[in-house]
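Undergrad: sequence-free structure coming up:
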């Protein structure tokens, strides 16, 4: 999807120039976001304004002080149609004692109608929550070392000279982290990159990993290695089981999810063998974002999230394991700290147009509030989306049509029961447009909250960054199929895009060395054909699956490993390209490109 075309609006996200870290004396330590290059280029002028302009101070219940400075600026947008612009900028900052630096957010005025109190709440959320940290050994322009401490900071410096007279202790408090001199950071980053390529990376049809993606990935890894911290990655995934029972064996996580978690955990274990701090993969549950689009009740999504986490804890119970894979829900992104709930005003999200719920589901208060907040803070213009569809923008129209077809299939059953064929198509199209809008807004939010994390996706991206497609199933253990009888024949589409655990299930055929990933209907059709016996196996909490046995069982069939090697991305025939175009869609994540 052409996110650069689709991602247009007037939300706080679209008014964000970027996020930054700076030292007390004004050195720029990091900058992320769509306007990062502008921030870097104009940092001396921004720094001068921060020192000269009036700043307001607002304490938080956590003890942090939010400092807000507004000023007029002339920005040079090189490479854009508008080379220079006169604008009003707002900078909010807090000082983080853990990283010994200021973390700030820069924005320009919105053309939309947003309450100033909401903007303050959301921007404060960002600077107090974002994972952005100083980048060590970075190539940022040297700025003047004009002291840019605020009046409040100067006061606390004076207090510390009174109550912490020990100069050595003051030096320890004020130090900036340094990269470990003895560590060959680049070599370690390259080893972790090679491990990712071997264990997780999913090759795309038009893959740019070798051209630029590998270097991008390695640079992100090195940022963590320089700080001697776990390599942090974020994966929006594991929403809930599809409501279409022709695809899945039930609403609970099953063996498909179990194998996916094992795959991710194995990668982290292998990273630890290379690099002692290891890695952490954050699974960001996104089921509540779309539950009211896909016909799943909020409490069903909540139960799925809880069951998935319980499954992981039953598989890996140590404290190290708990750091390897971590879980976060939609509401956690906004309300993980008490002061955010206390200062939130529900009138900020009272607009009924924030979310369009065209399918009747049981909605819970917390998920519905979180959905509205995603759209209020990072949502795109729906009218712009409609214009792109009507204008038949190639990329947007392709995704819209493909997602509409997918939803027509996924909602088949109780959700669309009793509707005419034309009504079903219309409903699927309306849902597809809403899902595109929500998905893009969610991607925008994660970009702000996890700007320095390595972003993973279960979809086939071009792998040039910032997102990288991954495979949740090892090639030597699981093969995706559309037919049990033809399970040993290659299925070209699955060389580049595997079905997800939440849209399929595991099928085991007695005598075969690999398991199969398929729709539940594939297993049921095999049983109804009388060529196979068996059924669903609930394996005592380890994850359900279909177990089949051929009626005329011969010798076990050994799968030739050469048939499951990673596919070449250089030679893709026309038929495969057509299949990919029609089927390379997962409504829960596809729009996040």
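TA: Ah, there it is. Treat the numbers as computed from the prediction; the structure is a model and nothing was measured.

Undergrad: hey, let's count contacts and neighbours off CA atoms from now on
TA: Noted.

Undergrad: Contact partners for residue 546?
TA: With Cα atoms under 8 Å, 6 or more residues apart in numbering as the criterion, the residues that contact residue 546 are 505-508, 523, 534-537.

Undergrad: Apply 7 Å and report the result again.
TA: Taking Cα atoms under 7 Å, 6 or more residues apart in numbering, we find residue 546 in contact with 506-508, 523, 535-537.

Undergrad: same question, residue 429
TA: For residue 429, the contacting residues are residue 404, by Cα under 7 Å, 6+ apart.

Undergrad: Any figure for the gap between it and residue 396?
TA: Shown here: residue 429 relative to residue 396, a distance of 13 Å by Cα to Cα, to the nearest Å.

Undergrad: next one: residue 5
TA: Residue 5 sits at a distance of 8 Å from residue 396 (criterion: Cα to Cα).

Undergrad: who has more neighbours, those two?
TA: Here residue 5 and residue 396 are compared on neighbour count by other Cα atoms under 10 Å; more neighbours surround residue 396, at 22 against 13.

Undergrad: okay, now the one to match up with it:
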């Protein structure tokens, strides 16, 4: 069960500046947003002329920023005992931003589309309360950094929807509609530190930022081919990588788990007969996703070399920071596009598949669409 201590009444009346999830990822908390406290004014002219960030100050503020970022993560245990194996790698990127007094940049490849299994797992094809909570937590990270570092931070979301959707039988139109609805959430909730970049922009195939559905669909052609041709290492063999690379193995196991449910309702397996053939289809799609994901990761590193890399997958933390979007107390959180949100009588958030909730919880709508489940003993407020 999730461990949020936010009450439904609080959430109903809260504005986005007051809705925060803790930086540790363990206990979402309700507290007013505290503005950064200004340092004591300089006592003499030499202090006024001193650079904004001295060398000692740079190292100190960089370390504090890294600790905030790390506090939001949840990496796998490792033999070295380090909580984040990749901290030193990404610390250099944060220090570079501090040296130039510019925002700390982070990137998260995620938010592809809602699961193809809309019978058992999710409420529909469009974002719901899960995405609102997820984007809110990303924005909270940036706000926490801003409390100690005035330029603040920004998270860029680059959707991986077009990287994988054809492998699961999800139409390009559905990817666009989910993404368009997702982009409206930060504006509506005033999550001012969230940016988006589409894969076609990431690859340099277009410089058009705002796209209609028609323009988007016209640009889709060749995206996946370009991605693999330009960024996949020709020596990369997925089966070997799955055996030899722990991070890739963790991602692959995660793919197997969700694909076992997803592909039951996908046109990709429409002609599959028998359990063994179905298992082979699941493994084949998972391996293809590993290949595309390897190329996508390389494209992100190429296009956004100064960004701290976040991930929604379990990992050792060597090349990214695993970032649970809706933290849970006993396990790494399911992503909002693979589950529903249940709000308990205590105002806690729990992630679960639709079939685990539909008989024991009430469905709550928001603006005419299903948004989340609520314990039948919960108060009747709606989360706005």
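TA: Yep, that arrived. Treat the numbers as computed from the prediction; the structure is a model and nothing was measured.

Undergrad: Which single one of the contacts of residue 546 of the first structure is nearest to residue 28 of the first structure?
TA: Distance from residue 28 of the first structure was checked for each of the contacts of residue 546 of the first structure by Cα to Cα. The minimum falls on residue 506, at 50.2 Å.

Undergrad: What about the counterpart of the closest one in the second structure, how many residues nearby?
TA: If you follow residue 506 of the first structure across to the second structure using TM-score structural alignment, you land on residue 341. Counted with other Cα under 10 Å, residues neighbouring residue 341 of the second structure total 27.

Undergrad: just the one 4 residues further on next, same as before
TA: For residue 345 of the second structure, the number of neighbouring residues by other Cα under 10 Å comes to 15.

Undergrad: how deep is the residue nearest to it when sequence neighbours are not counted tucked in, by neighbour count?
TA: Computed as Cα to Cα, 6 or more residues apart in numbering, the closest residue to residue 345 of the second structure that is not its neighbour in sequence is residue 378, at 4.3 Å. Residues near residue 378 of the second structure, counting by other Cα under 10 Å, number 15.

Undergrad: Check residue 231 of the second structure too.
TA: Residue crowding around residue 231 of the second structure was assessed by other Cα under 10 Å; the count is 18.

Undergrad: That one touches residue 301, doesn't it?
TA: No - the pair residue 231 of the second structure and residue 301 fails to qualify as a contact (Cα atoms under 7 Å) at a distance of 10.1 Å.

Undergrad: quick one: what's aligned to residue 322 of the second structure in the first structure?
TA: Taking TM-score structural alignment as the alignment basis, one finds that residue 322 of the second structure is matched in the first structure by residue 469.

Undergrad: can I assume that match sits in a strand?
TA: Yes - with the criterion set as DSSP: H, G, I helix; E, B strand; the rest coil, the secondary structure at residue 469 of the first structure is a strand.

Undergrad: just checking, it touches residue 205?
TA: No - using Cα under 7 Å, residue 469 of the first structure makes no contact with residue 205, being 11.6 Å away.

Undergrad: related to what we said a few turns ago, the host helix or strand of the match of residue 506 of the first structure - contacts with which helices or strands?
TA: According to DSSP states H and E, residue 341 of the second structure maps onto strand 340-343. For strand 340-343 of the second structure, the helices and strands in contact under the criterion 3 or more Cα pairs under 7 Å, 6 or more residues apart in numbering; DSSP states H and E are helix 129-148, strand 349-352, strand 369-375.

Undergrad: in the superposition, what's the average offset of it relative to the first structure?
TA: Comparison of strand 340-343 of the second structure with the first structure after fitting gives an average deviation of 1.0 Å (mean Cα distance after the TM-score superposition for the first structure).

Undergrad: Report the secondary structure state of residue 363 of the second structure.
TA: The assignment at residue 363 of the second structure comes out as strand when based on three-state DSSP.

Undergrad: I'd like the distance from the spatially most central residue of the first structure to residue 219 of the first structure, if you could.
TA: Here the mean C-alpha position of the first structure is nearest to the C-alpha of residue 236 (Cα atoms, centre = their mean), at a distance of 4.0 Å. Taking Cα to Cα as the measure, residue 236 of the first structure falls 22 Å from residue 219 of the first structure.

Undergrad: What is the aligned counterpart of residue 299 of the first structure in the second structure?
TA: The alignment partner of residue 299 of the first structure in the second structure, by TM-score structural alignment, is residue 173.

Undergrad: Quickly find the element holding its match.
TA: Using DSSP H and E, residue 173 of the second structure sits in helix 172-189.

Undergrad: That helix vs the first structure, average offset?
TA: Between helix 172-189 of the second structure and the corresponding residues of the first structure, superposition yields a mean separation of 0.6 Å, by mean Cα distance after the TM-score superposition for the first structure.

Undergrad: Next, the buried residues of that helix.
TA: By neighbour count on 16 or more other Cα atoms under 10 Å, the buried set for helix 172-189 of the second structure is 172, 174-176, 178-180, 182, 185-186.

Undergrad: Which stretch of the first structure lines up against the helix or strand just after that helix?
TA: Stepping forward along the backbone from helix 172-189 of the second structure, the first helix or strand reached (DSSP H and E) is strand 194-196. When the first structure is aligned by TM-score structural alignment, the counterpart of strand 194-196 of the second structure is residues 325-327.
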